[in-house]
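Enquirer: predicted model and sequence below, questions to follow.
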Amino acid sequence: MSLILFNKPYGVLSQFTDSGTQTARPTLSAYIDVPGVYPAGRLDRDSEGLLLLTDDGRLQARIADPRFKMPKTYLVQVEGAPQEAALRQLRQGVRLNDGLTLPAEAECIDPPELWPRDPPVRFRKSVPDHWISLTIREGRNRQVRRMTAAVGLPTLRLVRWRIGDWTLEGLAPGEYRIAD
């Protein structure tokens, strides 16, 4: 059984082939040369960070299936200054168009020491940005982005840092390692 921890760069699809457009987009096949592994969950093309891949179907389901409520922690650069009311809303659950989210863990953090993003996040002198750590236990489509937008804090950069006990620690963008 293999479990691979991969630091998915911005702009890379969470799949091995791209059948979506005429223009070829980067996929996992440009980075991972281990046969028979598949992503356990997804990470949007415009998001970065930890993506787990495995050749074990049961493990893949346990990681990806919302029934198991595996915690996923994201470092989120948001536009604006998070007020306690917005953080409290995230902690209690946010009403989205597909229903109320489960309560999240949310806190303001100092800017993390991350790699530069390519392309860089747009910077505007007149609009402050801050970082929050957000841990969720479900996996709706673009959930973190929708949650932060719903509380008035649009996401500028999104990095998944942790899934369960697995972390991105020590992996540069495009690098992977096989878990012990």
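Expert: The structure has been received and is ready for your questions.

Enquirer: when you work out contacts or count neighbours from here on, use the C-alpha atoms and nothing else.
Expert: Will do.

Enquirer: pick out the residue closest to the middle of this protein.
Expert: Central residue of the chain (CA atoms, centre = their mean): R160, 3.4 Å from the mean position.

Enquirer: sec struct for that residue, please.
Expert: Here R160 is recorded as strand under DSSP: H, G, I helix; E, B strand; the rest coil.

Enquirer: surely it meets L52?
Expert: No. In this structure, R160 is not within contact of L52 by CA atoms under 8 Å, at 10.9 Å.

Enquirer: what's the separation between P35 and R177?
Expert: Distance from P35 to R177, counting by CA to CA, to the nearest Å: 14 Å.

Enquirer: what residues sit buried inside stretch 143-157?
Expert: Applying a neighbour-count criterion of 16 or more other CA atoms under 10 Å, one finds 144-148, 150-157 buried in stretch 143-157.

Enquirer: in CSV, list the residues you listed along with distance to R124 and secondary structure.
Expert: As requested, these are exported to CSV (distance: CA to CA, whole Å; DSSP: H, G, I helix; E, B strand; the rest coil):
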residue, distance to R124, secondary structure
V144, 22, helix
R145, 19, helix
R146, 22, helix
M147, 22, helix
T148, 19, helix
A150, 21, helix
V151, 20, coil
G152, 17, coil
L153, 15, coil
P154, 14, coil
T155, 14, strand
L156, 11, strand
R157, 14, strand
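
Enquirer: does T101 touch Q89 like I think?
Expert: No. Assessed by CA under 8 Å, T101 is found out of contact with Q89, at 10.4 Å.

Enquirer: quick one, what contacts L50?
Expert: L50 sits next to L5, F6, N7, K8, V159, R160, W161, R162, I163, T167, L168 when contact means CA atoms under 8 Å, 6 or more residues apart in numbering.

Enquirer: try this one next to it:
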Amino acid sequence: MVMLIALNKPMNMLSQFTSEGGWPALDTLGLPKKIYAAGRLDRDSEGLLLLTDDGGLQARISSPKYKSPKVYFALVEGVPDGDALNRLRAGVTLKDGKTAPCEAETVDTPDWIWDRDPPVRVRKTITDTWVRLTLTEGKNRQVRRMCAAVGYPVIRLIRYSIGPHTLETLAPGAWRHVG
């Protein structure tokens, strides 16, 4: 039987099972043996990471050719205007090419957001705004680079869902079987 696990990867944890550079890895979370991450999240990003023991499923989840939608919540510096959101929606030209069109909208702070450790630096003179983005591709640090390209740097990034799988009520570092 295929194992599929949803994990809420904490901030400053690597998406691999071996610690590196002093950063903790997935091996510290008590996960089952012989599973592998389907895709990855950067060390400084948080949220949903799917893990499986099935190589074919791993490829289907992580490969852009399957266009599995991934929903991210990005806390950005400033308040994105309509032009910036439209540029995100149309696709942004980055050094490695133009991104695919995506969904992008500003949203109120989601009620499921947990406190981050370490906390996000608060500045009195800069307003922060949550942006919800739905992508079907996964270039390296794509959300961060897209938002920066339209003038709104990301200061916190959480992946909420991959396809039908969501964080739901998972606390950072918690995991559950989903398949």
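Expert: On my side now, so go ahead. These numbers were taken from a predicted model, which means no experiment stands behind them.

Enquirer: put one on top of the other, what's the TM-score?
Expert: After superposition, the two chains reach a TM-score of 0.97 (TM-score structural alignment, normalised by the length of structure 2), with 177 aligned residues with a CA RMSD of 0.8 Å.

Enquirer: picking that back up, just the closest of the buried residues of stretch 143-157 of structure 1 to E107 of structure 1, please.
Expert: Nearest to E107 of structure 1, judged by CA to CA, of these is T148 at 12.2 Å.

Enquirer: and the closest one, how far from R58 of structure 1?
Expert: Computed as CA to CA, the T148 of structure 1 to R58 of structure 1 distance reads 32 Å.

Enquirer: so the nearest residue to I132 of structure 1 once chain neighbours are set aside, which state does it fall into?
Expert: Spatial nearest neighbour of I132 of structure 1, chain neighbours left out: C108 (4.3 Å); criterion: CA to CA, 6 or more residues apart in numbering. When classified by three-state DSSP, C108 of structure 1 comes out as strand.

Enquirer: structure 2: which residue goes with C108 of structure 1?
Expert: Aligned against structure 2 by TM-score structural alignment, C108 of structure 1 finds its counterpart in T106.

Enquirer: how close does that match sit to L75 of structure 2?
Expert: Taking CA to CA, one finds T106 of structure 2 at 10 Å from L75 of structure 2.

Enquirer: same check, this time on T129 of structure 2
Expert: Note on T129 of structure 2: its distance to L75 of structure 2, by CA to CA, is 5 Å.

Enquirer: do the same with I61 of structure 2
Expert: From I61 of structure 2 to L75 of structure 2 the distance is 25 Å (CA to CA).

Enquirer: what about R88 of structure 1, which SS state?
Expert: With three-state DSSP as the basis, R88 of structure 1 sits in helix.

Enquirer: now it: closest residue in space, sequence neighbours ignored.
Expert: In space, and not counting its chain neighbours, R88 of structure 1 is closest to A106: 7.9 Å by CA to CA, 6+ apart.

Enquirer: can you pull the contacts of the one you found?
Expert: Contact analysis of A106 of structure 1 by CA under 8 Å, 6+ apart lists L87, R88, L90, R91, I132, S133, L134, T135.

Enquirer: follow-up on the earlier one: ok, the residue nearest to the centre of structure 1 - contacts?
Expert: R160 of structure 1 is in contact with S47, E48, G49, L50, K72, T73, Y74, L75, counting by CA under 8 Å, 6+ apart.

Enquirer: the second one against S14, yeah?
Expert: No. Distance between E48 of structure 1 and S14: 10.3 Å, which falls outside the contact criterion (CA under 8 Å).

Enquirer: on that earlier part again, TSV for the contacts of L50 of structure 1, including distance to R117 of structure 1?
Expert: Below are the contacts of L50 of structure 1 laid out as TSV (distance: CA to CA, whole Å):
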residue	distance to R117 of structure 1
L5	19
F6	16
N7	13
K8	12
V159	10
R160	14
W161	15
R162	19
I163	21
T167	19
L168	16
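
Enquirer: who wins for neighbours among those residues?
Expert: Among the contacts of L50 of structure 1, K8 has the most neighbours (other CA atoms under 10 Å), with 30 neighbours.

Enquirer: separation between that residue and L43 of structure 1?
Expert: Remark: distance between K8 of structure 1 and L43 of structure 1 (CA to CA) = 8 Å.

Enquirer: what residues do these two have in common as contacts?
Expert: Taking CA under 8 Å, 6+ apart as the criterion, K8 of structure 1 and L43 both touch S14, L51.

Enquirer: now the strands for structure 1?
Expert: Using DSSP state E, the strands of structure 1 run over 3-8, 38-39, 48-54, 72-79, 95-96, 99-100, 105-109, 129-136, 155-163, 166-167, 176-178.

Enquirer: which residue of structure 1 sits farthest from its center?
Expert: Here the centre of structure 1 is the reference, and by CA atoms, centre = their mean the most remote residue is S126, at 27.1 Å.
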